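1. This is a predicted model, with the sequence first.
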Amino acid sequence: MTPVCPFVKAARPDDGSSRKPASEPACPVVNSNNKQQQQQQQKVEAKCPFGYDSQTFKLGPLSCMICQALLFQCSKCVPCSHSFCKACVSRFKDCPLCGADIEKIEDNENLQSLVDRFIEGHARIKRPHMDGGGENEEETEKVETQNDKRVIYEDVSLERGAFLVQQAMRAFRAQNIESAKSRLSVCAEDIRDQLGKMGNTSELCSQLGAVLGMLGDCCRATGDAGAAVAYFEESVEFLSKLPKDDLEITHTLSVSLNKIGDLKYYDGDLEAARSFYFRSLNVRRDAIKHDSNASQILDVAVSLAKVADVDRNIRNEDVAVGGFQEAIKLLESLTLKPEEAGLEPRLLSVREFLKSQITEKQADDLTV
């Protein structure tokens, strides 16, 4: 599973269109070379003193060189004192950095405290605050004089969210699951806080649904199917209340439904699995009624295949074959545009699977 960062808006494997990065709150700065000049607003970008950046996510000195994410449960090797995440370094007998024999591993509480403070303060920046509301020149001058001494701290939580999700993805890929869960939990808290301030915007709702889904993936990776289902169901419950005309929301909702279906399927509860697969299929069918692209049509075909596969397993063969055939017909009518060429491997894979299911049925009929 490769989680998709819902903040950076990078193109998904099933989406050929590029996504715009999450917007940064603008910082109003007054250009007052001449009082007669109109005041202008400029954006001031926050700079991290450790070199971390919300777009490039450079590896900084507070990162573990093994998982390349922020240190989590920071531990140092004795006697060389090099520090790594506990889960990462526990796999080694020699220090991955210097090669020294590891006699024991100790908690590095001081460095971990620094990392925790860094996360808490990331994107909290000091910036000038400007009202600029004077009705006349004298009043404006008075406001400017006062504001020269006033500063506020802004918590740019979307920027911090992008940073935390990226760190979680790095940790997840390196199998440092607890680190990923910790970063995603903080990110979810940030988004909930923003929802309380800004209301249920589509962007924030989609982001929370995606983060909850990634938390579910973390639990699934550790074999905790119950917790995984709980996270996925929370994502579904939350996203189901939102308008279905937003592509991000419908995609996240359908994926969460499918993941619950997968867990039910492998747990042997086929009826429940079919129910969740079918709900995902309906969400995707409704989405292409309003506006469809190759990625969405592929999603519908995948959902048809999942439902049909369950039908075959519960011995509802005729319905299963009908579902496979419907998916094949849907894909045969699909022509990829040049900008959608990246979807071709997935298209071929799904089409091959569907045709193999029909061939299997035909072979069974000949045997009988």
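-> Perfect, thanks for sending it.

2. switch to C-alpha atoms for all contacts and neighbour counts from now on
-> OK.

3. Please report the distance of the nearest residue to residue 112 once chain neighbours are set aside from residue 82.
-> Excluding the flanking residues, the one nearest residue 112 by CA to CA, 6 or more residues apart in numbering is residue 74, at 5.4 Å. Separation of residue 74 from residue 82 (CA to CA, to the nearest Å) stands at 10 Å.

4. So which of those two has more stuff around it?
-> Ranked by neighbour count (other CA atoms under 10 Å), residue 74 and residue 82 place residue 74 first, with 25 against 18.

5. quick one, what contacts the more buried one?
-> The contact partners of residue 74, by CA atoms under 8 Å, 6 or more residues apart in numbering, come to 83, 84, 85, 86, 107, 108, 109, 111, 112.

6. The fourth one and residue 75 touch, don't they?
-> Going back to what we said before, that points to residue 86. Yes. Applying CA atoms under 8 Å, one finds residue 86 in contact with residue 75, separated by 5.2 Å.

7. and the gap between the residue nearest to residue 302 when sequence neighbours are not counted and residue 251?
-> Nearest non-adjacent residue to residue 302, counting by CA to CA, 6+ apart: residue 350, 7.0 Å away. For residue 350, the distance to residue 251 equals 18 Å [CA to CA].

8. Next: residue 171.
-> Taking CA to CA as the measure, residue 171 falls 24 Å from residue 251.

9. Where do the helices of the stretch 251-368 of the chain begin and end?
-> 270-290, 294-313, 317-332, 344-367 (DSSP state H, counting those that start in this stretch).

10. Please compare the first structure with the one that follows:
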Amino acid sequence: MKSNRTSGCGGVCPAKFDKNISGVCPVTGKNHGAESQGSTGNAEGKSSSDPRLVPAKCPFGYDSGTFKLGSLSCMICQALLHECSRCMPCSHKFCKACVSRFKDCPLCGADIEGIEPDSELQALVDSFIDGHARIKRSHGSGETEVLGGKNKVIYEDVSMERGAFLVQQAMRAFRGQNIGSAKSRLSMSAEDIREELKSSEDNLELRSQLGAVLGMFGDCCRSLGDSPAAITYYEESAEFLSKLPTKDLELVHTLSVSLNKIGDLRYYGGDLKSARSYYARSLDVRRNAVKEHPALASQVIDLATSLAKVADVDRNLGNESTAVEGFKEAIECLEKLKLGTEQASLEQRRLSVLDFLHNQLEDR
């Protein structure tokens, strides 16, 4: 049965409200907006009072903590260069996918007469990843050096964990619409995590990281219009995340969003019954989250959004009375929610979802 998204949604899809507005990466636990502050792996949480600790330095002068990557990054997508290419005749360098969208050089404005691969610079980028993004070493495994024949100096590994570093680069590339670069970095990260899981199958942190990375893979495939591949990655992501403890709200949110994304793709593909099953699973996850954390406004808004999704499908399946009950329950959740002025972004989202819900009832 084909769905009618226009008539069923009143011209507005509830999926637009189902966004992760926390800005916190499910892999690193860091705020997306705080990239410039950096994450320094083993250096975090260590006392700077120990005179033996000497920060590691990059021979090229680049800083992996604050991501000042210099000539190793693409000025278009802001991520590490991927398939580095040189514009001719000006010789400025960018990711191949990024610069291919331009007729003039984005840096100097010169006409682009051709694009040539720069394998030498790309090899340097790859070496940078290997050198600055290694899996975090234990404190005792650092290199040592004797100073003055007496003191041992422990060189800290100040780079991020390889997986977190690559995921952050993937997110940058994705935002810059360089999907090939994003997929390449995510693939490397997933490969590392899977390798670690072979010897640590019960490691919950690794499993949650892999679930998040697979979800990002799904986003890449979805942006390329490859719905079947996107669904496969979202399903695998949900499988990993659903087996983890539900106390971590970020994991709960990531799981519910992955389930909803599968539901969205099934919906737009016309498989309403399958879409409803995934929306319902996400709704169950969010109901449990609200029970555990009833005072968190974001959880209540997420719950109302899931109620709207399920009700929308019910209406398209001809279950009008069930749909109305769902819309009314969602409205009740949001009308009870009172937000302060310091929560302006959440209030805007609450009002948008509430307006959508009222329109659904008025249309009938």
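-> Great, that's in hand. These numbers were taken from a predicted model, which means no experiment stands behind them.

11. What would you report as the TM-score here?
-> Once superposed, the chains reach a TM-score of 0.80 (TM-score structural alignment, normalised by the length of structure 2), with 335 aligned residues with a CA RMSD of 3.7 Å.

12. Trace the residue nearest to residue 302 of structure 1 over to structure 2, please.
-> Per TM-score structural alignment, the equivalent position to residue 350 of structure 1 in structure 2 is residue 353.

13. you'd agree its match is up against residue 305?
-> Yes. Between residue 353 of structure 2 and residue 305 there is a contact under CA under 8 Å: 7.0 Å.

14. quick one: which of the two has more around it?
-> Taking other CA under 10 Å, residue 353 of structure 2 and residue 305 do not tie; residue 305 has more neighbours (30 against 25).

15. For residue 270 of structure 1, see how far away the equivalent of the more buried one over in structure 1 is.
-> With TM-score structural alignment as the criterion, residue 305 of structure 2 lines up with residue 302 in structure 1. The spacing between residue 302 of structure 1 and residue 270 of structure 1, counted by CA to CA, is 17 Å.

16. what does residue 121 of structure 1 give?
-> Taking CA to CA as the measure, residue 121 of structure 1 and residue 270 of structure 1 are separated by 47 Å.

17. same question, residue 218 of structure 1
-> Applying CA to CA, the value for residue 218 of structure 1 to residue 270 of structure 1 is 23 Å.

18. can you check residue 288 of structure 1 too?
-> In terms of CA to CA, residue 288 of structure 1 sits 27 Å off from residue 270 of structure 1.

19. So those two - more neighbours on which side?
-> Applying other CA under 10 Å to residue 288 of structure 1 and residue 270 shows that residue 270 carries more neighbours, namely 20 against 17.

20. After alignment, which residue of structure 2 pairs with the more buried one?
-> Per TM-score structural alignment, residue 270 of structure 1 is aligned with residue 272.

21. Leaving out the residues flanking it, which one is nearest to residue 172 of structure 1?
-> residue 180 (5.6 Å).

22. how close does that neighbour get to residue 96 of structure 1?
-> For residue 180 of structure 1, the distance to residue 96 of structure 1 equals 21 Å [CA to CA].

23. Also residue 52 of structure 1?
-> 23 Å.

24. same thing with residue 348 of structure 1?
-> 41 Å.

25. Quick check on those two: which one has the bigger neighbour count.
-> With neighbours defined as other CA under 10 Å, residue 348 of structure 1 and residue 96 compare such that residue 96 has more, 19 against 12.

26. Can you find the partner of that one in structure 2?
-> Structural alignment (TM-score structural alignment) places residue 96 of structure 1 against residue 106 in structure 2.

27. My reading is that its match is in a helix; is that accurate?
-> No. Using DSSP: H, G, I helix; E, B strand; the rest coil, the assignment for residue 106 of structure 2 is coil, not a helix.

28. can you pull the contacts of it?
-> Residue 106 of structure 2 sits next to 76, 99 when contact means CA under 8 Å, 6+ apart.

29. repeat for the one 10 residues further on
-> For residue 116 of structure 2, the contacting residues are 85, 86, 87, 88, by CA under 8 Å, 6+ apart.
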